[in-house]
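> Any chance you could fold what I've pasted below:
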Amino acid sequence: MNNFEKIKNRLNKKEAVIAVMGLGYVGLPLAISFAEAGFQVIGFDPSEPKVMLVNQGKSDIMDITSERLAKLVGNKQLIATTDSENLAKADAIIICVPTPLTKSYEPDISYIVSAVDMIRENMTPNTAVVLESTTYPGTSKELLYLPIEKDGWKLDEDFYVCYSPERVDPGNKTYQTENTPKVLGGMTPISMQVGTALYEQVINHVVPVASTEVAEMSKLLENTFRSINIAFINEMSLLCEKLDIDVWETIEASSTKPFGFMRFNPGPGIGGHCIPLDPIYLSWKAKEVNFFSRFIELAQETNHQMPEHVVHKAMKTLNSKQKALSGSRVLLLGMAYKENIDDLRESPSISVYENLIKSGASVDFCDPLATKYRDYNGVTQETIPLDYNRFATYDLVIMMTCHDIFDKEQIFANSALILDTKNVMSSFASNKVTRFGGGPVVHTEKTIMA
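Reported below is the predicted structural model:
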């Protein structure tokens, strides 16, 4: 039996040891899936507090319950460590590390480079290495395959390289690790077979593609598509405000077409790790081949101006009541980048908060899920309690992220003035509610009059 057959056999019999590098939103759920499937899993993370938390069976990720994690830790199916020497025990190593941007808005691949360096120092023969971190096309070849080969290892004999982009959607109760289709590209057909044998143990539907570059490009295409379409509908929202047309009713009307139309909603900006960052990775790579992706960069510009528009809209809303933004008390509802999660990454609410402060407003926020964050000055800001009686003490309440825990009727009843950035207060027809998107609230049987 050759090495290729040996590793496939160990995977199929669940005798293989799986190492997951990075125990965040992507890595921890994946590690748990492999552990629940019967594999011995090593979770590597350089953060000692993170590793300690995992080994105590405590989850800091909303989609993973501590009970679920504790069961796996208790039976030693999953062990977290900060010691990279433990990677030597693994048959397959999956890299799930951050890929942020530098201060100059270029790809920061330092976490991938660091992970690969640790793998090179510790891996043993016949190991599969898979990258899941979002990155530009060519990364798997440049940063995984070539450096490991340079050390004298032979591809498809000593090691195997694949790329499979993560598709984590925090807070999604329908699609999670196991039932989200998994795109997979191998450096070679043999590497592809090993990667397929790995992921088929925990994923219902593995989607094979011809190369790692196709797999890398697919992730960027998915999120750049969303970024561009969100930018377009944000621009339409701004236009509808100028024309005094209700963009929300317009979208509803267009959505009745059963073909050729895909709904996107405007809002106060884009957030999360993927949509704000992935298009920049693609745009950066395009420039390497002297290709300028104007759509991508225009979409970025449009989406990034939306938090500023929130502040401008807040100023106009207060002005309509003969109040200035400077000196007014403003409350932001919801700091997380989307509903019903605690994730603050790239949240537009943070930009709105900071810009309101710069404009002279006195600002608080209320978010029972994302309870604190560190501002641009490094100072920790904390949520106020969810006490609707306090809302009346603010000149303006801005609806940013409407978690299910928020009671809209209580918000309406206790707020003097409301700026609604996501049309969540559409059932309340009142001159104290100002909406993004132009046009008056349409009075229907469901509309609450005030």
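> Please make it C-alpha for all contacts and neighbour counts, starting now.
Will do.
> Can I take it that residue 213 is in a strand?
No: counting by DSSP: H, G, I helix; E, B strand; the rest coil, residue 213 is not part of a strand but helix.
> tell me the contacts of it?
By Cα atoms under 8 Å, 6 or more residues apart in numbering, the contact set of residue 213 is 137-138, 140, 185.
> neighbours around residue 60, how many?
Neighbours of residue 60 under the rule other Cα atoms under 10 Å: 16.
> Tell me the spatial nearest neighbour of residue 263, not counting adjacent residues.
Computed as Cα to Cα, 6 or more residues apart in numbering, the closest residue to residue 263 that is not its neighbour in sequence is residue 255, at 6.3 Å.
> Residue 264 is in contact with that neighbour, correct?
No: the criterion here is Cα atoms under 8 Å, and residue 255 misses it with residue 264 at 9.6 Å.
> And the helices in the stretch 1-150 of the chain?
3-12, 27-36, 48-55, 66-74, 110-122, 139, 146-150 (DSSP state H, counting those that start in this stretch).
> can you check the stretch 201-350 of the chain too?
212-243, 247-254, 278-288, 294-304, 306-319, 348-358.
> As JSON lines, those with distance to residue 87 would be great.
Below are those laid out as JSON lines (distance: least, Cα to Cα, whole Å):
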{"stretch": "helix 212-243", "distance to residue 87": "23"}
{"stretch": "helix 247-254", "distance to residue 87": "51"}
{"stretch": "helix 278-288", "distance to residue 87": "29"}
{"stretch": "helix 294-304", "distance to residue 87": "38"}
{"stretch": "helix 306-319", "distance to residue 87": "43"}
{"stretch": "helix 348-358", "distance to residue 87": "38"}
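> how about the ones you listed, which one is nearest residue 159?
helix 212-243 (15.3 Å; Cα to Cα).
> Now show me the structure for the sequence below, then we'll compare the two:
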Amino acid sequence: MYADHLDVIKHAPLDSIDLLSLFRTRQATVGIIGLGYVGLPLALTAARAGFDVLGFDINAMYVDCLNRGESYINHISSAAVADAIEQHHLLATDDFRRLGEPDALLICVPTPLTKHREPDLSYVESSGREIARHLRRGQLVVLESTTYPGTTDEVLKPILEATGLKSGRDFFLAFSPEREDPGNPDFGTSTIPKVVGGDGPDALALADALYAGLVVKTVPVSSTATAEAVKLTENIFRAVNIALVNELKVVYAAMGIDVWEVIDAAKTKPFGFMPFYPGPGLGGHCIPIDPFYLTSKAREYDITTRFIELAGEINSRMPYLVVDRLAEAIDDSGKTIRNAKVLVLGIAYKKNVGDMRESPSLKLIELIERRGARVDYHDAQIPIIPMTREHADLAGRTSVPLDASRLGDYDAILIATDHDSVDYQFIASNAKLIVDTRNVCAKVAIQKGLVVKA
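As a prediction, this is how the structure comes out:
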């Protein structure tokens, strides 16, 4: 964090000095574009810090819920939303004509992949065009959406400068990657250090001053491209290491070795080792997607990202291996997977959240049904499967209740997500067979004869 931001911009245009004062005194209005899993926590953090926050979203349901003081994200309480509304620090709107009102605009929109696994920047581009229609002198614009190095400068900046206003002179442009971990009880938006890169020193100083009022620590870097690369590096690191333990799981299983026991023992080493854990596949918006943003950009430089692509292949293969293991376990019980009845326990991509973006559970359901089995699911966090691009046929299915008679009807119960709210002892006492992809049964000491690890 800069010791005195004013020293950095003392020769800058008057707009930047005025804006810096607004940030330092928390008299600025902060606009958040996109009120999902990243934007809503950021909006609440800014409101709690004393900024007035104007949240923008095209989803009228989100806007209505927030203005009633209600949350639509499971791990964010309605009480937190209501407090921000009641203190008059937060207002949500779908009227994008108001984009000229905030002093800072923080873009928190999705950056998915196309069906050909190429970056889809359509949400960033449309947000940029909407901002450009209302952009005024003296505003700070910050992109938070994960993307490839160069996006802020090569994609967003030209859209904004097409107005005739110039970055660094009339408005200020920065990139600060989101680092949300939904459902993490130890770290929230305000307690996670924030990397900040600016389009020039004035933009960097202003963005750093704004985030210094929101988070425990800022980490200024030399450029927007560097900040973009930081976020990709974090998630590529995770994707590659998860792929490694997924591959080790397959190798060790063939040798009769429990990979979970190996990892638990290895992590007792106080240096040189960091535990990562296998699973049924990657989920969430970040790890399955972000590495391929760098892969796509690297091709422009005639570089092949072999580690990233190999990790993607391994992680994408995991649902197929889990279903193979499920079929073997059912065969060993004296039945076949064709016409079997299977319960998938958990369809969120990670425990204790209601987020199913890129969840491997959806692929698991499709693969199991392709084998001829009948599949139900249970997930109290997600009572109904919404429409998704890749698994449209599953939309509308509803979570079944967990009761003793129903559990006994299933030929196998596949634990895909290990929510803490599930009574696994109850599951075990009524199940015929459990296939566990998360090692949760070992943690709660369920009898081994009932459980097959996958």
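> Let me know which of the helices of the stretch 201-350 of the first structure is the nearest to residue 167 of the first structure.
helix 212-243 (8.2 Å).
> what stretch of the second structure does the closest one fall on?
Mapping helix 212-243 of the first structure onto the second structure (TM-score structural alignment) gives residues 224-255.
> do the same with stretch 395-409 of the first structure
Counting by TM-score structural alignment, stretch 395-409 of the first structure corresponds to residues 411-425.
> For the residue minimising distance to the centre of the second structure, which residues are in contact?
Central residue of the second structure (Cα atoms, centre = their mean): residue 285, 4.3 Å from the mean position. With contact set as Cα under 8 Å, 6+ apart, residue 285 of the second structure has these partners: 112, 357-358.
> Now check the first structure for the residue matching it.
Mapped onto the first structure by TM-score structural alignment, residue 285 of the second structure lines up with residue 273.
> what's the burial count for the counterpart of residue 345 of the first structure in the second structure?
Using TM-score structural alignment, the equivalent of residue 345 of the first structure in the second structure is residue 357. Residue 357 of the second structure has 17 neighbouring residues, counting by other Cα under 10 Å.
> which residues does residue 357 of the second structure contact?
Residue 357 of the second structure is in contact with 283-285, 348-349, counting by Cα under 8 Å, 6+ apart.
> Just the ones of the contacts of residue 213 of the first structure in strands?
Of the positions in the contacts of residue 213 of the first structure, residue 185 sit in strands, assigned by DSSP state E.
> Which one of the contacts of residue 213 of the first structure is nearest to residue 292 of the first structure?
Closest to residue 292 of the first structure, out of all of the contacts of residue 213 of the first structure and judged by Cα to Cα, is residue 137, at 15.9 Å.
> correct me, but the closest one touches residue 217?
Yes: look at residue 137 of the first structure against residue 217 with Cα under 8 Å: they come within range, at 5.6 Å.
> In terms of neighbours, single out the busier of these two.
Set residue 137 of the first structure next to residue 217 and count neighbours by other Cα under 10 Å: residue 137 wins out with 21 against 17.
> quick one: buried residues of the match of helix 212-243 of the first structure?
For stretch 224-255 of the second structure, burial by neighbour count (16 or more other Cα atoms under 10 Å) applies to 224-232, 235-236, 238-250.
> Please apply the same query to stretch 76-91 of the first structure.
Using 16+ other Cα under 10 Å as the test for burial, stretch 76-91 of the first structure gives 77-82, 84, 86-91.
> what does that stretch correspond to over in the second structure?
Mapping stretch 76-91 of the first structure onto the second structure (TM-score structural alignment) gives residues 88-103.
> neighbours around residue 78 of the second structure, how many?
Using other Cα under 10 Å as the criterion, residue 78 of the second structure is surrounded by 18 other residues.
> which residues touch the equivalent of it over in the first structure?
With the correspondence set by TM-score structural alignment, residue 78 of the second structure lines up against residue 66 in the first structure. Residue 66 of the first structure makes contacts with 57-59, as judged by Cα under 8 Å, 6+ apart.
> list the contacts for residue 343 of the second structure?
Residues in contact with residue 343 of the second structure (Cα under 8 Å, 6+ apart) are 375-378, 410, 412-414.
> tell me, how many neighbours does residue 328 of the second structure end up with?
Residues near residue 328 of the second structure, counting by other Cα under 10 Å, number 15.
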